[in-house]
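Student: what's the 3D shape of this:
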Amino acid sequence: MIEVVWERIKNCDGQVFRQVRGGEFTYHVRGNLIDLSRTKRHVSKKTFEHALEYVPLENTMPLQNLQAPSYLFAILMDDRIRKNDW
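Tutor: As a prediction, the model looks like this:
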């Protein structure tokens, strides 16, 4: 499933996403990493693979042990990424 989701993530490179509290951000895909616009953090494809174990998500709590949980939540729960898969 990560390959399908990663392709969707790559296709949305540069588009605006919104965090739960309303913060807007974009990201740039660089190989197996994404660079986030509002922070100096990078999130790996492997981190997204781990996060997929918890979808669908109601909040960021299940992701707290992963890098950038609010960004993971915003990306994975966005309709452009989740489609009708979760």
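
Student: From now on I want contacts and neighbour counts done on CA atoms only, so please keep to that.
Tutor: OK.

Student: need the longest helix for the protein.
Tutor: helix 2-11 (DSSP state H).

Student: who's in contact with that one?
Tutor: Outside helix 2-11, the residues that touch it by C-alpha atoms under 8 Å, 6 or more residues apart in numbering are 29, 45, 48, 49, 52, 75, 80, 81, 82.

Student: just the buried members of the residues you listed?
Tutor: Restricting the contacts of helix 2-11 to buried positions leaves 29, 45, 48, 52, 75, 81, 82, with burial counted as 16 or more other C-alpha atoms under 10 Å.

Student: Which one of those is nearest to residue 1?
Tutor: Proximity of the buried ones among the contacts of helix 2-11 to residue 1 was ranked by C-alpha to C-alpha; the top entry is residue 52 with 8.4 Å.

Student: Please provide the structure for the following sequence as well, for comparison with the first:
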Amino acid sequence: MDYDNFYIQNVGLIWEIIKLYEGEIFKTKTGVPFTYKAYTDYIIINETNQTIKKEYFKLACRFMPDLELKNIQKITRGPQYIYAILTSNKIKSNIESLEGSN
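Tutor: The predicted structure is shown next:
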């Protein structure tokens, strides 16, 4: 695990990308659809009213680009949602654009 990787260095930009997609439909690994409302330091999953802190996304970024759900299940709250968001094509394509510009 590389703590100095691109994703950790750019977690603020990644968070801004996540905020851009609030209200969009995402699906968990098991296919359950969900949407979220984004705030400064957390998101709320609309369907469950679960709050997930930005800090948990930062923890998950340590495992990027090869994020696996099992890596974050014990260290984050709402791992199925974090995984779904960070590995979705919507988010990944924007992150890859950032990565290509560096």
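
Student: on that earlier part again, now, which of the buried ones among the contacts of helix 2-11 of structure 1 lie within strands?
Tutor: Within these, membership in strands is found for residue 29, as judged by DSSP state E.

Student: ok, of the buried ones among the contacts of helix 2-11 of structure 1, which one's closest to residue 12 of structure 1?
Tutor: residue 81 (8.3 Å).

Student: Quick check, that closest one in contact with residue 75.
Tutor: Yes - the pair residue 81 of structure 1 and residue 75 passes the contact test of C-alpha atoms under 8 Å, sitting 6.7 Å apart.

Student: Can you give the distance of the helix or strand just after the longest helix of structure 1 from its chain's centre?
Tutor: The first helix or strand that comes after helix 2-11 of structure 1 along the chain, using DSSP states H and E, is strand 17-18. A distance of 10 Å separates the C-alpha centroid of strand 17-18 of structure 1 from that of its chain, computed with C-alpha atoms, centre = their mean, to the nearest Å.

Student: how about strand 17-18 of structure 1, which residues of structure 2 does it hit?
Tutor: Residues 26-27 of structure 2 are where strand 17-18 of structure 1 lands when matched by TM-score structural alignment.

Student: what about that stretch, how far off from structure 1?
Tutor: Between stretch 26-27 of structure 2 and its aligned partner residues in structure 1, the average distance after superposition works out to 0.5 Å, using mean C-alpha distance after the TM-score superposition for structure 1.

Student: Tell me how many other residues crowd residue 73 of structure 2.
Tutor: 15 (other C-alpha atoms under 10 Å).

Student: What is the equivalent residue in structure 1 for it?
Tutor: Across the alignment, which pairs residues by TM-score structural alignment, residue 73 of structure 2 is matched by residue 64 of structure 1.

Student: cool, and residue 41 of structure 2?
Tutor: In structure 1, the position corresponding to residue 41 of structure 2 is occupied by residue 32, as judged by TM-score structural alignment.
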